[in-house]
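Undergrad: Below is the sequence, then the predicted model.
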Amino acid sequence: MKKYFYFLSLLLLLVSCTEDIRFNNPAFQTLKDNAFWRAQVYEAGIETNDFFVIEGALGYEQIKLQLPEPDKKTYILGINDDVKAIYKDTYKGQEAEFSTGTGKGTGEITVTEYNTVDNTISGTFKFTAVNSDQNAEKQTMHFSEGVFYKIPVTQGPNFVPVNN
């Protein structure tokens, strides 16, 4: 009888251990040079230059993904200036800008869902961006496993880009 009691106690202990699931709804996050980076502020919309942008910011740091339109597909970076990714650090004394564009940087942005009913956009990204300062010590920055999930899309002229 003792064996059954101990067995049931052990079984109950194992079954009661659960893993807490944390939902990130919405989210904009990536690995920046293999360090976890999660935006506190994020938004998407059409800028005055008619490009669709998805932005995330954490303090003085900002990531901007620029697309010609928010269609569900994979956009390749480093081919032209219509599709590009930009990272900016505006902290005084540490200002830096890394970007992709025509003939510089590599990567991709994949839009997996553009919900026009709820006005949200989701997808993934990864890219290697080049420093705009050719004399800087650090010339490239790598972003991997990037995710933007259910980022709110501002429609029309009310879209104001994230500025630091």
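TA: That came through, no problem.
Undergrad: Going by C-alpha atoms from here, please, whenever you check contacts or count neighbours.
TA: Noted.
Undergrad: Now do stretch 43-58: distance from first to last residue.
TA: Across stretch 43-58, the terminal residues are separated by 12 Å (Cα to Cα, to the nearest Å).
Undergrad: And the contacts of it?
TA: For stretch 43-58, the surrounding residues in contact (Cα atoms under 8 Å, 6 or more residues apart in numbering) are 28, 38-42, 62-70, 82, 121, 151-156, 159-162.
Undergrad: just the buried members of these?
TA: By neighbour count, with 16 or more other Cα atoms under 10 Å, these hold 28, 38-39, 42, 62-68, 70, 82, 121, 151-153, 161-162 as buried.
Undergrad: Okay, helices next: where are they in this structure?
TA: Assigned by DSSP state H, the helices in the chain fall at 2-16.
Undergrad: State which strand of it is the longest.
TA: For the chain, the longest strand by residue count, based on DSSP state E, is strand 140-154.
Undergrad: putting a second one here so we can go through both:
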Amino acid sequence: MKKIALLFLTMVTLLSCGNEVEFNTPGFQGNKDYNLWRATYFNATIGTNGMVTITAGNNNESMIFTVVSSNTGTYTLSDATISKANFVDFNDTVYSTSNTPDPSVTIYPEIGEIVITESTPGTLTGTFRFNAFTSDGLNSVGFNEGVFYRVPIIN
């Protein structure tokens, strides 16, 4: 009887284990104000001048990165650089790293960055983090621990 109970317990244990692994290849997501934000569409384009535009979004919000090159490396996002991040929320409020924050919000704005870790023919992979402000500098949105993986480059 003990052997049957042990066999039954072993079978239940083996059969109840799930294999529900989800793959997000390719993918684009980040922590927006410390909440998971995931894009349902994303792509990248390279202009004739070499500038890269990465576009991502979901049903309610979108973001656009503009980076000076598709080469691997770290690109700074601030009001003093060409590379920038723009984010449009569900209320159509536009936030940009090109906007300077109001001094009542912060005197020392955090400088964001995009790190392209892999640039293969046809895809880009990397990480990002930034704080972006509205044009009046009074409101902000922040992304930390963002990642984009094998974002397709379209022509």
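TA: Okay, I see it. Small disclaimer: the values here were computed from a predicted structure and weren't measured.
Undergrad: Need the TM-score between these chains.
TA: Overall, the chain-to-chain superposition scores 0.80 on the TM-score scale (TM-score structural alignment, normalised by the length of the second structure); 146 aligned residues with a Cα RMSD of 2.3 Å.
Undergrad: From the contacts of stretch 43-58 of the first structure, which land in strands?
TA: Residues of those located in strands (DSSP E): 28, 38, 41-42, 62-67, 121, 151-154.
Undergrad: surely residue 139 of the first structure meets residue 105?
TA: No. Assessed by Cα atoms under 8 Å, residue 139 of the first structure is found out of contact with residue 105, at 10.6 Å.
Undergrad: Please identify which of the two sits among more neighbours.
TA: Each of residue 139 of the first structure and residue 105 has its neighbours counted (other Cα atoms under 10 Å); residue 105 has more, 22 against 13.
Undergrad: and that one, what does it touch?
TA: With contacts taken as Cα under 8 Å, 6+ apart, residue 105 of the first structure has the following neighbours: 77-78, 99, 127-130.
Undergrad: Tally up the residues packed near residue 92 of the second structure, please.
TA: Residue 92 of the second structure is surrounded by 11 other residues when neighbours are defined as other Cα under 10 Å.
Undergrad: cool, residue 134 of the first structure as well?
TA: Counted with other Cα under 10 Å, the burial measure for residue 134 of the first structure works out to 9 neighbours.
Undergrad: And residue 132 of the first structure, by the same measure?
TA: When counting by other Cα under 10 Å, one arrives at 14 neighbours for residue 132 of the first structure.
Undergrad: What are the neighbouring residues in contact with it?
TA: Contacts for residue 132 of the first structure (Cα under 8 Å, 6+ apart) come out as 96-99.
Undergrad: I'd like to know which of those residues are part of strands.
TA: 96-99.
Undergrad: picking up where we left off before, show me whatever sits in contact with both of residue 139 and residue 105 of the first structure.
TA: What both residue 139 of the first structure and residue 105 touch, as defined by Cα under 8 Å, 6+ apart, is the set residue 130.
Undergrad: What residues sit buried inside stretch 82-98 of the first structure?
TA: The neighbour-count criterion (16+ other Cα under 10 Å) identifies 82-90, 96-98 as the buried residues of stretch 82-98 of the first structure.
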